[in-house]
Structures are given as structure tokens and as C-alpha cells.
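A.B. asks: Please find the sequence and the predicted model below.
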Amino acid sequence: MRSNTDHYYTTDPKDMSDSGYRFEGITGYLYPEKFAHTIALHHWFNSALGDNFYTVDEPHPPSTDGYDYKGIVGYIYQKAARGTAPLLRWYLKGRGDHFYTTNPGGEIAPVTGYIFEGVTGYLFPEPVEGTIPLFRWYKG
């Protein structure tokens, strides 16, 4: 069953409002190309759920049943590095929506039923030379 709720993260600055998404801001900053000590942030999509999923696991993490690989979004740190913040992953069970934030409190995720799944990796909360923004869009 396809969810009516979805978060989509991209480094592409194009406007997604024609696709039913609302811009929510910049989640953080990552590298567009491999940089010292960084790893790829992979994008997966489940069309049955309408869910976008992001992970540093490769090539096919066990939790991606039904997900198709969409490519590399950019490069983040697997371990904390100077000036970085953890990219926290939350999941809304039953709605099939993954939500990512650098906010330690999870923004509104905990009070809206999202379950904390852990740290995906580390990115910069503010621009750093050589990084690009990771835009967050929401449909729901």
C-alpha cells in the first residue's frame, strides 16, 4: 500500500512542488564527490510504499526489501569528523516514510509517531568549502 507521506532528499536545487512536494529546507551539507574519509550516501526507492530511503550501506542493505537503487546522493562521513553533525534516521511504521535530520531532538518526528533508527552518517550543518546542500522535500 502506497503511503501519502514521503520525505525526499536531493542535492538537485530544482523545484519539486509540481510533484506534490513542499520544500522544508536544507538538512545539511555533503560533498558531491569522494573526499578524504567520506563514504557514499546511497538512495533507494520503494514504489509500492512511496518511500525514499538513504543509507551508507552497500551494495544492498538487508532493510531494503522492495527498494530499487537510485544512485549516490553525495558523500558523508561514517564517523564523526570536526564540524559535522549526525544525520539521524527516523521511520514512520505503517506509513512507510523515512525521515532524516541533524536535529538531536528529531524535530517533530518523536511526537508524530516516528521511531528512531540510528545514525546514518555525519554531514556538516553549515556550508563548508567544497560541500553542497542536501535539500529536504515533504509530501503528505
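C.D. replies: Thanks, I have the structure now.
A.B. asks: use CA for all of it now, contacts and neighbours both
C.D. replies: Will do.
A.B. asks: can you tell me which residues contact the closest residue to His37 other than its chain neighbours?
C.D. replies: In space, and not counting its chain neighbours, His37 is closest to Tyr77: 6.5 Å by Cα to Cα, 6 or more residues apart in numbering. Tyr77 is in contact with His37, Thr38, Ile39, Gly121, Tyr122, Leu123, counting by Cα atoms under 8 Å, 6 or more residues apart in numbering.
A.B. asks: Tell me the one of the residues you listed nearest Glu24?
C.D. replies: Glu24 lies nearest to Leu123 out of the contacts of Tyr77, by Cα to Cα, at 17.7 Å.
A.B. asks: another structure for you, compare them:
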Amino acid sequence: MDAAIAKHGYQSEGVAAYIFATQEASTIPLYRLAVHVFVTNHFYTTSAKERDGAIPINYKSEGIAGYVYPSQTCGSVPLFRVYHQASTDHVYTTSITERDNFLDNLGYTDEGIAAYVIPAWS
């Protein structure tokens, strides 16, 4: 985050949600990958098959970012994933309003729920 703010003009919007640093009961890995050319473009998935399929198409595995729930439990909320094909940009948000703005106004397509996470307000 600090590098994206300092080098690329991003702004912090604060903490949207939390994931687990270690595997807890009922959690699964959230894999992190980066585009080889643009290290600021990250891709997250809970699917080892999707992770492995992204590596031959210019992504580099950065290991496990943390652990998340595969289904809604314990006050968790959906982590939505949207994608913009022209820019190969994935966006992740817990906000339905933000997700809908990306879909309705910014040319992104819905890729569903990536995982379930603990909201920052819990």
C-alpha cells in the first residue's frame, strides 16, 4: 500500500476488511499474484487451479496473502471481485455500492464473490 501511494498516486481509503494471518478453523488460503510487468496490479483468488492457470499468462505467484472464509460465517461479509478486461484490472470491495458503480459506470464485469472477510466495523 505504501509503495502504491508513494510511487503511483494512489490514496488510502482506510481498512475495508480483515483477513486472517494464520489459518483458522474453516478458513482457506487467499493467494496473491502480481502481473510481471506491473507489480502494482495484483490478483487474488482462493482457487489453486485459478492461481496455477494465471501463472502462464504473465502472473507471478506471491504466495498466500492470508486466510478467508469460503462461505458466509461469523459475521463475515462478501468480498466482491470485478474485472476490467482492457486494463486487466481486478478490483476487490466489500461495498455493494462501490461494486455496482464499477459495473454500471466504469466498464467492469462482475466476477462474483472472491471470499468472505471480517468487516472493519465489526
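C.D. replies: Alright, I've got the coordinates. On a predicted model such as this, the values are computed, not experimentally measured, just so you know.
A.B. asks: care to give me the TM-score?
C.D. replies: Put the two chains on top of each other and the TM-score (TM-score structural alignment, normalised by the length of structure 2) is 0.82; 116 aligned residues with a Cα RMSD of 2.1 Å.
A.B. asks: quick one on the thing from earlier: now, the contacts of Tyr77 of structure 1 that are in strands?
C.D. replies: Taking DSSP state E as the definition of strands, the contacts of Tyr77 of structure 1 contribute Thr38, Ile39, Gly121, Tyr122, Leu123.
A.B. asks: Just give the number of residues close to the aligned partner of the last one in structure 2.
C.D. replies: Under the alignment (TM-score structural alignment), Leu123 of structure 1 pairs with Val117 of structure 2. Applying the criterion other Cα atoms under 10 Å, we find 26 residues in the vicinity of Val117 of structure 2.
A.B. asks: where's Phe45 of structure 1 relative to Val128 of structure 1, distance?
C.D. replies: 29 Å (Cα to Cα, to the nearest Å).
A.B. asks: Correction: the previous question concerned His7 of structure 1.
C.D. replies: 24 Å.
A.B. asks: more neighbours, the two?
C.D. replies: His7 (21 against 14).
A.B. asks: surely the more buried one meets Asn52?
C.D. replies: Yes: when contacts are counted by Cα atoms under 8 Å, His7 of structure 1 is listed as touching Asn52 (6.7 Å).
A.B. asks: so what's in contact with the two at the same time?
C.D. replies: Asp97, His98.
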